[in-house]
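Peer 1: pasting the sequence and the predicted model now:
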Amino acid sequence: MPVLPGAEPYRHDGGEVGVLLCHGFTGSPQSLRPWAEYLAERDLTVSLPLLPGHGTRWEDLQLTGWHDWYAEVDRALRALRERCTQVFVFGLSMGGALALRLAAKHGDDVAGVVVVNPANKVHGLAAHALPVVRHFVRSTPGITSDIAKPGGEEVGYDRVPLHAAHSLRRFFQQVDGELPQVTQPLLLLHSPQDHVVPPADSARILSRVSSTDVREVLLEQSYHVATLDHDADRIFEESLGFIGRLAPSVGKEGTAAGG
């Protein structure tokens, strides 16, 4: 099945500091591509994989689950660790949950975590019905393109397959139990006006991680896909500053030495 235009994975071989970016549920690398390119232009090594079942058609996502999605970012992290001295993990929405689990599981191999509107729970009464309803209803309307900026569009699915949504719910429960294992420096950016993931998810994450170096930033002008919204430049700059503070090889201008 061909990949949707713009949804292709992205990689850049740069300096000795690496960044892994994780996209969200039913989304694609397109939502994080400007962020990845911003980091690549500053000589960071960047990996932005396409998660299994994503970027093609929603029926393909129906055949996958959270173990598949996590295995892909785990593989990408290990590949970055082979060539980089330090690796940071970034994520949007479900990608934030993926990044947090990588931090919980890989310890010192992850130098820091940046998450944007991270998801922690499938909300609503319907969530509790997923184990049963998924056997009778294949999909529901999609959740992409929650963007305040006029003309902003996210490449993703217009349907949510319920088998995959059920797996997503179980994944969030798994990660919630692992959040106390997250000890790395954490930068969490979230939008007060988010029509996909409520601010309660960010509050829950902040209350459960064991990190002591934590910064919270509000994205007042953006909705859920803030990486394609009015606050995108702020996200990019804040994340680069975060890396520069923690990675000695990244200079004041953000360019990695010895690349």
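Peer 2: Everything's here; your move.
Peer 1: contacts, neighbours, all on C-alpha from now
Peer 2: Will do.
Peer 1: R101: neighbour count?
Peer 2: As a burial measure, R101 scores 24 neighbours (other C-alpha atoms under 10 Å).
Peer 1: can you tell me the SS state at the nearest residue to it once chain neighbours are set aside?
Peer 2: The shortest distance from R101 to any non-neighbouring residue, by C-alpha to C-alpha, 6 or more residues apart in numbering, is to V175 (6.0 Å). Look at V175: counting by DSSP: H, G, I helix; E, B strand; the rest coil, its state is helix.
Peer 1: for this structure, what spans make up the strands?
Peer 2: 10-12, 17-22, 45-48, 86-92, 112-116, 139-141, 159-161, 186-190, 214-218 (DSSP state E).
Peer 1: how about the contacts made by the residue nearest to R101?
Peer 2: 97, 100-101, 120 (C-alpha atoms under 8 Å, 6 or more residues apart in numbering).
Peer 1: between those, which sits nearest F242?
Peer 2: Relative to F242, the closest of the contacts of V175 is L100; by C-alpha to C-alpha it sits at 16.2 Å.
Peer 1: I'd guessed that closest one sits against G112; true?
Peer 2: No - contact between L100 and G112 fails when scored by C-alpha atoms under 8 Å: they sit 9.8 Å apart.
Peer 1: if you count surrounding residues, which of the two has more?
Peer 2: L100 (32 against 28).
Peer 1: quick check: the more buried one vs Y38, distance?
Peer 2: 22 Å (C-alpha to C-alpha, to the nearest Å).
Peer 1: what about P141, how many neighbours?
Peer 2: Here the count is done by other C-alpha under 10 Å, and P141 has 10 residues near it.
Peer 1: I'd say it and D158 touch.
Peer 2: Yes - the pair P141 / D158 is scored as a contact, 6.0 Å apart, by C-alpha under 8 Å.
Peer 1: F242: which of the strands of the chain is closest?
Peer 2: Closest among the strands of the chain, using C-alpha to C-alpha: strand 186-190, at 7.5 Å.
Peer 1: so how far is that closest one off the chain centroid?
Peer 2: Centroid displacement of strand 186-190 relative to its chain, using C-alpha atoms, centre = their mean, to the nearest Å, is 11 Å.
Peer 1: before we go on, here's another structure to hold up against the first:
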Amino acid sequence: MKAPKGAGTGALLIHGLGGTQYDLGPMHKALRRVGVETHAVTLPGHGGQPEDLLPVVAEDWLDSVTRAYDELVDKYETFHVMGMCMGALLALALCERRQHRKGQLVALSAPVFIDGWSTPWYRFLRYPVYHIPGLAARIRVDEDEPFGIKNDLVRAVVKAKFERGDNFHYRWVPLACVRQVDRLRRWVLGGAHRIACPTLVVHAREDELTSLRSADFLEAAVPDVRKVVLEDSYHMICVDNDREQVVSSVLDFLGFDPARARRQSRRLVEVPMEAEAIGTLVGEYIAALTTQHFEAVFPLLAPTVQWRHLAAHPLAGTYDDRDAVIAMFARLGELAGGQPVHITATSAPRIEGQTAEFGLAVSFVADGVPVAWRGTQFLQCSNGRITAVEYRPAAGVSADTATT
């Protein structure tokens, strides 16, 4: 009896060293919006503590993704493989191992060479250290600024997550683990020419971990390859400035209209919220603002949120989605010159229907001059998120009033 033929399109997405699916940013969501069923794998040694990586070898990682691939590939008519950073090395090695032809391969920031601008000149000394018994297991390789991210605000979000101990990425990895990455690199260097499926390579010109030499190698070695070079990101390209270009490039390569992902999200049916739920949402929003945990604001916003600043305000204008709002907060940080921005709620929120409003005061020091803004924010809520924000300066108060 023949096994039933697979239907539809699936994809296996592989995270990087010390990471989680956060490494891939909005990729899972974007693929699902165009009808691709995505599957994640948590690599051995991940999801716990950095020390869990000590007994893991490269074969464990490759065997793990191979098992996931073998369990999934026959369930679909088309099946794609995608990886970020070390996950890209694993994706390349997996597709070479299985001679993958049922779909396509996407390699994001593949560190075929560890030679980016932030890697120290003495990085080659790690090789003799590998051969000193026990030493590589005791040396820590810290995850430090710029955290692979060029965007100042997103970098601040990541830094805050590390400081709070959020379980989204290991703060360090043992050097012994880097040795296993070096073994993976050698496998890819030796086997890339045997990859049988169409391959997309996406790499940032300013990648601080792995230079364009990695992308150039893959472009030359893989038989059927397309290369995309990004101009405004560091290593973590799925969450950095070029994240929309990354998503668009991947969807286009896989044969989907990139606009479908955005259009589908805008057609969601709006589900009204109860007053209690709105009160909780608004409370979380105000708490995030007033404690300067701006990174906690963004998950409360709908992806298609529309944010408006009215009147003569330095941030005046309309911001059409969550990415634009993140950029707006980055602009606020620039206005404050990197100094703290103090935000207080000057009145309790008043909830009416799906809308909430409250008074807001913002203050900071710019070039030695105290600056204060006062006004009212109006929030529109639906589907458990804030879908619209409007800021109106208080009557008779200039947006750039200096305090004395």
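Peer 2: Cool, got the structure. This is a predicted model, so every value here is computed, not measured.
Peer 1: mind checking the TM-score on these two?
Peer 2: For this chain pair, the superposition-based TM-score is 0.82 by TM-score structural alignment, normalised by the length of structure 1; 235 aligned residues with a C-alpha RMSD of 2.3 Å.
Peer 1: as JSON lines, the strands of structure 1 with distance to E153 of structure 1 would be great.
Peer 2: Listed next are the strands of structure 1 as JSON lines, based on distance: least, C-alpha to C-alpha, whole Å:
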{"stretch": "strand 10-12", "distance to E153 of structure 1": "19"}
{"stretch": "strand 17-22", "distance to E153 of structure 1": "18"}
{"stretch": "strand 45-48", "distance to E153 of structure 1": "19"}
{"stretch": "strand 86-92", "distance to E153 of structure 1": "15"}
{"stretch": "strand 112-116", "distance to E153 of structure 1": "17"}
{"stretch": "strand 139-141", "distance to E153 of structure 1": "16"}
{"stretch": "strand 159-161", "distance to E153 of structure 1": "16"}
{"stretch": "strand 186-190", "distance to E153 of structure 1": "19"}
{"stretch": "strand 214-218", "distance to E153 of structure 1": "22"}
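Peer 1: just those: most buried one?
Peer 2: strand 17-22 (a mean of 29; mean count of other C-alpha atoms under 10 Å).
Peer 1: what does the helix or strand containing Q380 of structure 2 correspond to over in structure 1?
Peer 2: Using DSSP states H and E, Q380 of structure 2 sits in strand 369-382. Applying TM-score structural alignment, one finds that strand 369-382 of structure 2 aligns to no residue range of structure 1.
Peer 1: over to stretch 58-75 of structure 2?
Peer 2: Taking TM-score structural alignment, stretch 58-75 of structure 2 hits residues 66-83 over in structure 1.
Peer 1: can you point out the buried residues in the matching stretch?
Peer 2: Across stretch 66-83 of structure 1, burial judged by 16 or more other C-alpha atoms under 10 Å covers 66, 69-70, 72-74, 76-77, 80-81.
Peer 1: and if you look at stretch 91-98 of structure 1?
Peer 2: 91-98.
Peer 1: please apply the same query to stretch 369-379 of structure 2.
Peer 2: 371-379.
Peer 1: how about those in TSV, adding distance to E390 of structure 2?
Peer 2: As requested, the buried residues of stretch 369-379 of structure 2 are exported to TSV (distance: C-alpha to C-alpha, whole Å):
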residue	distance to E390 of structure 2
V371	21
A372	18
W373	15
R374	13
G375	10
T376	8
Q377	6
F378	5
L379	7
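Peer 1: wait, which of those is closest to H309 of structure 2?
Peer 2: Using C-alpha to C-alpha, the buried residues of stretch 369-379 of structure 2 come closest to H309 of structure 2 at Q377, 9.3 Å.
Peer 1: please name the residues that touch the residue lying closest to the closest one once chain neighbours are set aside.
Peer 2: In this structure, Q377 of structure 2 finds its nearest non-sequential neighbour in Y391, 4.5 Å apart by C-alpha to C-alpha, 6+ apart. Y391 of structure 2 makes contact with 308-310, 375-378, according to C-alpha under 8 Å, 6+ apart.
Peer 1: switch to 6 Å and redo it
Peer 2: Residues near Y391 of structure 2 by C-alpha atoms under 6 Å, 6 or more residues apart in numbering: 309, 376-377.
Peer 1: before we move on, what about G375 of structure 2?
Peer 2: Neighbouring residues of G375 of structure 2 by C-alpha under 6 Å, 6+ apart: 359-360, 392-394.
Peer 1: which of the residues you listed count as buried?
Peer 2: Buried among these (16+ other C-alpha under 10 Å): 359-360, 392-393.
Peer 1: which members of the residues you listed are positioned in strands?
Peer 2: Residues of the buried ones among the contacts of G375 of structure 2 located in strands (DSSP E): 359-360, 392-393.
Peer 1: with respect to G8 of structure 2, which of those is nearest?
Peer 2: Looking across those and measuring by C-alpha to C-alpha, the closest to G8 of structure 2 is R392, at 48.2 Å.
Peer 1: can you tell me the closest non-neighbouring residue to the equivalent of D232 of structure 2 over in structure 1?
Peer 2: Using TM-score structural alignment, the partner of D232 of structure 2 in structure 1 is Q221. Residue nearest to Q221 of structure 1 in three dimensions, not counting chain neighbours: H230, with 5.9 Å by C-alpha to C-alpha, 6+ apart.
Peer 1: that neighbour matches what in structure 2?
Peer 2: With TM-score structural alignment as the criterion, H230 of structure 1 matches N241.
Peer 1: got a list of what its match touches?
Peer 2: N241 of structure 2 neighbours (C-alpha under 6 Å, 6+ apart): 151, 232-233.
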